[in-house]
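>>> okay, sequence plus prediction incoming.
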Amino acid sequence: MLDDTDRRILRQLQADPTLSGADLADRAGVNAATCWRRLEKLREAGVLRGSRAVIDWRALGYAVEVSLRVTLDKTVARAFEEFAAEARRIPEVLEIQTFLGQVDVRLGLIARDLQHYQALYRERILTLPHIADLEALMHVARIKTDETVPL
């Protein structure tokens, strides 16, 4: 699916997504027209899904990060859907993942401080539907966060 040229372009784009088209082409070793055509093909194929601003939530005053491992009541037919729909409505929930196994869902959330987290937990999280069990894991340090793909 991807050839060496596509990989070079994607490697350079991952390394510096702010590059102009001409600079990206130059660093990837292709001309600008080829680079543009390759990027369009990668978008059409769904390989390159877009770009986004990455905002450091700590710089905005959020100091607490928590992972919540949730086990849902599996006797309710639409427990997953109803739980996820309500969890999506909490702005501080940045991530929702589902799993197979004892833990059904993991919520990643942020709070300004422990008092804010406690209020979120009591007023928003504990009111989510179909929770059978809930475990909170307070993040201490982020060792590695990398969305780049080995190419």
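Now that the structure is in, tell me what you want to look at.
>>> C-alpha only now, for contacts and for neighbours.
Noted.
>>> assumed Ala22 was part of a helix.
Yes - the assignment for Ala22 by DSSP: H, G, I helix; E, B strand; the rest coil puts it in a helix.
>>> which ones are touching it?
Residues in contact with Ala22, defined by Cα atoms under 8 Å, 6 or more residues apart in numbering, are 31-32.
>>> where do the strands of this protein begin and end?
64-72, 93-98, 105-111, 131-138 (DSSP state E).
>>> so what does the third one touch, helix or strand wise?
Here strand 105-111 is seen to pack against strand 64-72, strand 93-98, helix 114-120 when contacts are counted using 3 or more Cα pairs under 8 Å, 6 or more residues apart in numbering; DSSP states H and E.
>>> now these as CSV including mean neighbour count and distance to Gly46?
Formatted as CSV, the helices and strands packed on strand 105-111 follow (neighbours: other Cα atoms under 10 Å; distance: least, Cα to Cα, whole Å):
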stretch, mean neighbour count, distance to Gly46
strand 64-72, 20, 30
strand 93-98, 14, 21
helix 114-120, 14, 36
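>>> please compare the first structure with the one that follows:
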Amino acid sequence: MLDDVDRRILRQYQATPEVSGQELAERAGVTPATLTRRLDRMRAAGVLRGVRAVIDWAALGYAVEVSLRVTLDKSQPQAFEDFAAAARAVPEVLEIQTFLGQVDVRLSVIARDLAHYQRLYREKLLALPHITDLEALMHIARVKYDESLPL
């Protein structure tokens, strides 16, 4: 589906998404018209799903990150749906992942400090429906974080 020109455009785009269309076209070695046409085609095909701002939550005063591994009561027919809907309503929950296996769900949660996390844990997270087991893993360091694809 993608040719070498598309991959070159995507490599340049993910490396420097803030550059202008003119500069992106120059970096990718295509004309601005070609760049626009190819980006539009990749958006229509779902290759490019959008443009977003990446905000450093630590710079906004969130110093604690915790991964919660959750096991749900799978005897309840709506356990996953109910849990996910309730977890989406907690603003400090950044990510919800579901799994097959012993752990059903992983939540990525942020808090300003340990006191904030403790309140969040007691008041909101423990109140999420259908939990049978909950394990908290405190993040110490992010060793690698890269959303770039090897194009």
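On my side now, so go ahead. Model, not experiment: these values are computed from the prediction.
>>> before we move on, the earlier item: what would the strands of the first structure look like in JSON lines with distance to Ala25 of the first structure?
Shown next, in JSON lines, are those (distance: least, Cα to Cα, whole Å):
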{"stretch": "strand 64-72", "distance to Ala25 of the first structure": "39"}
{"stretch": "strand 93-98", "distance to Ala25 of the first structure": "34"}
{"stretch": "strand 105-111", "distance to Ala25 of the first structure": "37"}
{"stretch": "strand 131-138", "distance to Ala25 of the first structure": "43"}
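>>> of all the ones you listed, which lies closest to Pro17 of the first structure?
Closest to Pro17 of the first structure of those is strand 93-98 (Cα to Cα; 22.5 Å).
>>> mean deviation, that closest one versus the second structure?
Following the fit onto the second structure, the mean deviation recorded for strand 93-98 of the first structure is 0.2 Å by mean Cα distance after the TM-score superposition for the first structure.
>>> tilt between that strand and strand 64-72?
Interaxial angle, strand 93-98 of the first structure versus strand 64-72 (axes from the mean of the first three to the mean of the last three Cα atoms, to 10 degrees): 30 degrees.
>>> could the helices and strands packed on strand 105-111 of the first structure go into CSV alongside distance to Arg8 of the first structure?
Shown next, in CSV, are those (distance: least, Cα to Cα, whole Å):
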stretch, distance to Arg8 of the first structure
strand 64-72, 35
strand 93-98, 30
helix 114-120, 43
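>>> which one of those lies nearest to Leu134 of the first structure?
strand 64-72 (4.6 Å).
>>> just want the angle from that closest one to strand 131-138.
160 degrees.
>>> and strand 64-72 of the first structure, how far from the second structure on average?
Relative to the second structure, strand 64-72 of the first structure is 0.1 Å off (mean Cα distance after the TM-score superposition for the first structure).
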